[in-house]
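A.B. asks: Structure for this input, please:
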Amino acid sequence: MKIVRYSIDGSEHYGILGSDGNIQRLKCSPLEALHPSGHVDTLESVRVLSPFHRPRVFGLGYNYRAHSQEVGKSTPTLPVLFMKPSTTVIGPDAAIVYPPDGENIHFEGELTVIIGKEARHVSESDALRYVFGYTCGNDVSDRVLQRRESEYGCLLMGKGYDTFAPIGPVVETDIDPSNLHLITRVNGEVRQNGNTADLVYGVPALIAYLSKYMTLLPGDHIMTGTPAGVGPIKPGDTIEVEIEGIGVLRNRVIASVDAES
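C.D. replies: Sure, this is the predicted structure:
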């Protein structure tokens, strides 16, 4: 089942997206219940938004072995976690704003997990019961600032610029996250070609680890890490993250002066 959040006629709704492009509008948030309202919208008539408004976002570093190798890091012995501010989240076709002082901004295509119910001290064997669904994500990163922060053992601003977490376009609720093909394109050229089977820590392990230390809440996002092939982007580029069974997340990069004008 594909769930979409969208706007139409000045209001926002959730719906179930069918293969025919019709959206069965829901009465409430899908985290509460999947009750159709009886109203039908068409995909062509709406603007698709990020799956949830300003969620908590957990990020993973070095969670694909090949990516660790390409950046000269050893395989981590525990999940390398950071958080992205909720204001980083944007939806499909929204603009990634290139920082005015940006020098080396990278894309990172990622499978993103959305938590469906409160989770604390969850075992790996039970972890997937707490998942609402999966979507595409792009962990946009300022490498210069990231490296400067990392020298002091922290990581926030290099990952935390507004618009640095495109998420979407839909949430797929019925999919196995352990073997999904992921492709990232820049201006139509394939830059990343990976599979979630290569994750160092898979989705169950990540949920179990996080819930050991903190309560995961409905709507929380876990960006599971990026395959090898990350690279720079610039204003004017179009980034596409495609994950089999989910869809394509597409965003264009613009200069900050364009965003302010």
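A.B. asks: only C-alpha atoms for contact and neighbour calcs from this point on.
C.D. replies: Noted.
A.B. asks: quick one: buried residues of the helix or strand hosting D258?
C.D. replies: Using DSSP states H and E, D258 sits within helix 256-260. Applying a neighbour-count criterion of 16 or more other CA atoms under 10 Å, one finds S256 buried in helix 256-260.
A.B. asks: Which neighbouring elements make contact with that helix?
C.D. replies: With contacts defined as 3 or more CA pairs under 8 Å, 6 or more residues apart in numbering; DSSP states H and E, helix 256-260 has these neighbours: strand 95-98.
A.B. asks: which helices and strands does the next helix or strand after the strand it packs on pack with?
C.D. replies: Elements were assigned by DSSP H and E; along the chain past strand 95-98, the next helix or strand is strand 105-107. Here strand 105-107 touches strand 141-142, strand 231-232, going by 3+ CA pairs under 8 Å, 6+ apart.
A.B. asks: Generate TSV for those, with distance to E149 and mean neighbour count as supplementary columns.
C.D. replies: Formatted as TSV, the helices and strands packed on strand 105-107 follow (distance: least, CA to CA, whole Å; neighbours: other CA atoms under 10 Å):
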stretch	distance to E149	mean neighbour count
strand 141-142	11	22
strand 231-232	19	16
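A.B. asks: Would you mind putting those strands into CSV with distance to S7 alongside?
C.D. replies: Putting these into CSV (distance: least, CA to CA, whole Å) gives the following:
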stretch, distance to S7
strand 141-142, 28
strand 231-232, 32
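A.B. asks: how about this one, so we can line them up?
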Amino acid sequence: MSHEVRVTWRGKSMNKRTVAMVEAAEKLLHSRMAILQGSYNKGGVGASAGTHDGGGAVDIDVRRLAPASRVAVVKALRQVGFAAWLRTPSQGSWPFHVHAIAVADKDLSASAARQVADYHQKRNGLKNRGKDDGPPGYYWMTWELYQKSRTPPLPEPDSIISLAAMRYAATHDVMTGAWGADRLKVLAWAAHPKVGALVNAELAPPRGVAWHVHFRRMMRKIEAHYQLRNTGQFDPGVAAQMKRFGYKIVA
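C.D. replies: This next block holds a predicted model:
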């Protein structure tokens, strides 16, 4: 039974967590990776020894890359929480590729889990259990730890939000000075990863949508996120949630 959310991505079967990890590694690398093999491919490739039977597994094609670039792919994958190694033709019946297993994936096959254990012991994940030959320093990194390290801090706890500004924002579009800043503070708080009520694309209204309409819609999304009464206003329920994060609400 799968515990991760499975998807088809770039023509390969994976789960959402693995896809997010690969995309994060691509951002570090400033390059798109060519996927050779994904996950949930039971018996698909005998040379994989069952590591791709479950989730969290991915192979990257690096045949056309220079040696230094191959190592850079391994490093980027390790940085975001993969146990990753460069596999060479001298090691087995396969071309140059990077083999990666997402540490702490809930759907790992037994053989993939053993490779992660080898990685933690600084080994190469092969049958010979040789010494790890990749970039050191990331052996205990996970996707969750990487995300936490990249999450910006919330605003200073003494940040102040004006209730008058919030009432004005629900009916007016042009807001400058401190009141305009307060409107942006509220939306930025709601879009912060530690809150997760909005996404960054919702910090400003789409083209053709008035600011006050957008603000009320976002208030409804925040209320729904916290299971509050749906008012479309910055009401006491929303204010109470912001206070939990250290904000001060004034008249």
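A.B. asks: TM-score for this pair?
C.D. replies: With the length set by TM-score structural alignment, normalised by the length of structure 2, the two chains reach a TM-score of 0.21; 92 aligned residues with a CA RMSD of 6.1 Å.
A.B. asks: and L182 of structure 1, which of the helices and strands packed on strand 105-107 of structure 1 is closest to it?
C.D. replies: Ranking those by distance to L182 of structure 1, with CA to CA as the measure, places strand 231-232 first at 15.6 Å.
A.B. asks: Check which helices and strands that closest one is in contact with.
C.D. replies: Applying 3+ CA pairs under 8 Å, 6+ apart, we find strand 231-232 of structure 1 packed against strand 105-107.
A.B. asks: The strand it packs on: what's the following helix or strand?
C.D. replies: Once strand 105-107 of structure 1 ends, the next helix or strand along the chain (criterion: DSSP H and E) is strand 109-115.
A.B. asks: Which strands or helices does the helix or strand hosting R147 of structure 1 pack on?
C.D. replies: In this assignment (DSSP H and E), R147 of structure 1 forms part of helix 143-150. In this structure, helix 143-150 of structure 1 makes packing contacts with helix 157-160, judged by 3+ CA pairs under 8 Å, 6+ apart.
A.B. asks: Could you identify the helix or strand that succeeds the helix it packs on?
C.D. replies: Using DSSP H and E, the helix or strand that follows helix 157-160 of structure 1 in sequence is strand 165-172.
A.B. asks: quick check: angle from that next one to strand 109-115?
C.D. replies: Orientation of strand 165-172 of structure 1 against strand 109-115 (axes from the mean of the first three to the mean of the last three CA atoms, to 10 degrees) gives an angle of 60 degrees.
A.B. asks: quick revisit: buried residues, the helix holding R147 of structure 1. List them.
C.D. replies: By neighbour count on 16+ other CA under 10 Å, the buried set for helix 143-150 of structure 1 is R143, L145, Q146.
A.B. asks: Check stretch 181-190 of structure 1 too.
C.D. replies: By 16+ other CA under 10 Å, the buried positions in stretch 181-190 of structure 1 come out as H181, L182, I183, T184, R185, V186.
A.B. asks: What of stretch 12-22 of structure 2?
C.D. replies: Along stretch 12-22 of structure 2, these residues count as buried under the neighbour rule (16+ other CA under 10 Å): K12, S13, M14, N15, K16, R17, T18, V19, M21, V22.
A.B. asks: Filter the buried residues of stretch 181-190 of structure 1 down to the ones in strands?
C.D. replies: Restricting the buried residues of stretch 181-190 of structure 1 to those inside strands, with DSSP state E as the criterion, leaves H181, L182, I183, T184, R185, V186.
A.B. asks: want to throw the residues you listed into a markdown table with distance to K159 of structure 1?
C.D. replies: Formatted as a markdown table, those follow (distance: CA to CA, whole Å):
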| residue | distance to K159 of structure 1 |
| --- | --- |
| H181 | 24 |
| L182 | 21 |
| I183 | 21 |
| T184 | 19 |
| R185 | 20 |
| V186 | 19 |
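A.B. asks: Closest to H106 of structure 1 out of those?
C.D. replies: Sorting these by how near they are to H106 of structure 1, with CA to CA, puts V186 at the top with 10.9 Å.
A.B. asks: Can you lay out the buried residues of helix 143-150 of structure 1 as CSV showing distance to V131 of structure 1?
C.D. replies: Converted to CSV, these look like this (distance: CA to CA, whole Å):
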residue, distance to V131 of structure 1
R143, 31
L145, 33
Q146, 30
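A.B. asks: Tell me the one of these nearest V248 of structure 1?
C.D. replies: Comparing those against V248 of structure 1 with CA to CA places R143 closest, at 24.8 Å.
A.B. asks: Could you look up the SS state of M14 of structure 2?
C.D. replies: For M14 of structure 2, the secondary-structure state derived from DSSP: H, G, I helix; E, B strand; the rest coil is strand.
A.B. asks: my guess is it meets V7, correct?
C.D. replies: Yes: with contacts defined as CA atoms under 8 Å, M14 of structure 2 counts as touching V7 at a distance of 5.5 Å.
A.B. asks: Let me have the buried residues of stretch 12-22 of structure 2 in CSV, adding distance to A112 of structure 2 as columns.
C.D. replies: Rendered in CSV, the data for the buried residues of stretch 12-22 of structure 2 read as follows (distance: CA to CA, whole Å):
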residue, distance to A112 of structure 2
K12, 18
S13, 16
M14, 14
N15, 15
K16, 18
R17, 16
T18, 14
V19, 17
M21, 17
V22, 17
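A.B. asks: Kindly provide the distance from S111 of structure 2 to G237 of structure 2.
C.D. replies: Per CA to CA, to the nearest Å, S111 of structure 2 is found 49 Å from G237 of structure 2.
A.B. asks: Revised request: answer the last question for H99 of structure 2.
C.D. replies: Taking CA to CA as the measure, H99 of structure 2 and G237 of structure 2 are separated by 48 Å.
A.B. asks: and the two? which has more neighbours close in?
C.D. replies: Neighbour comparison, H99 of structure 2 and G237: the larger count goes to H99, with 24 against 16 (by other CA atoms under 10 Å).
A.B. asks: what residues are up against that one?
C.D. replies: Residues touching H99 of structure 2, when contacts are defined by CA atoms under 8 Å, 6 or more residues apart in numbering, comprise A57, V58, D59, I60, A84, W85, L86, R87.
A.B. asks: With adjacent residues omitted, what lies nearest to the first one?
C.D. replies: If I follow you right, that is A57 of structure 2. The spatially closest residue to A57 of structure 2, leaving aside those adjacent along the chain, is I101, at 4.6 Å (CA to CA, 6 or more residues apart in numbering).
A.B. asks: which ones are touching the one you found?
C.D. replies: Each residue near I101 of structure 2 by CA under 8 Å, 6+ apart is listed here: G56, A57, V58, F82, A83, A84, A112, Q115, V116.
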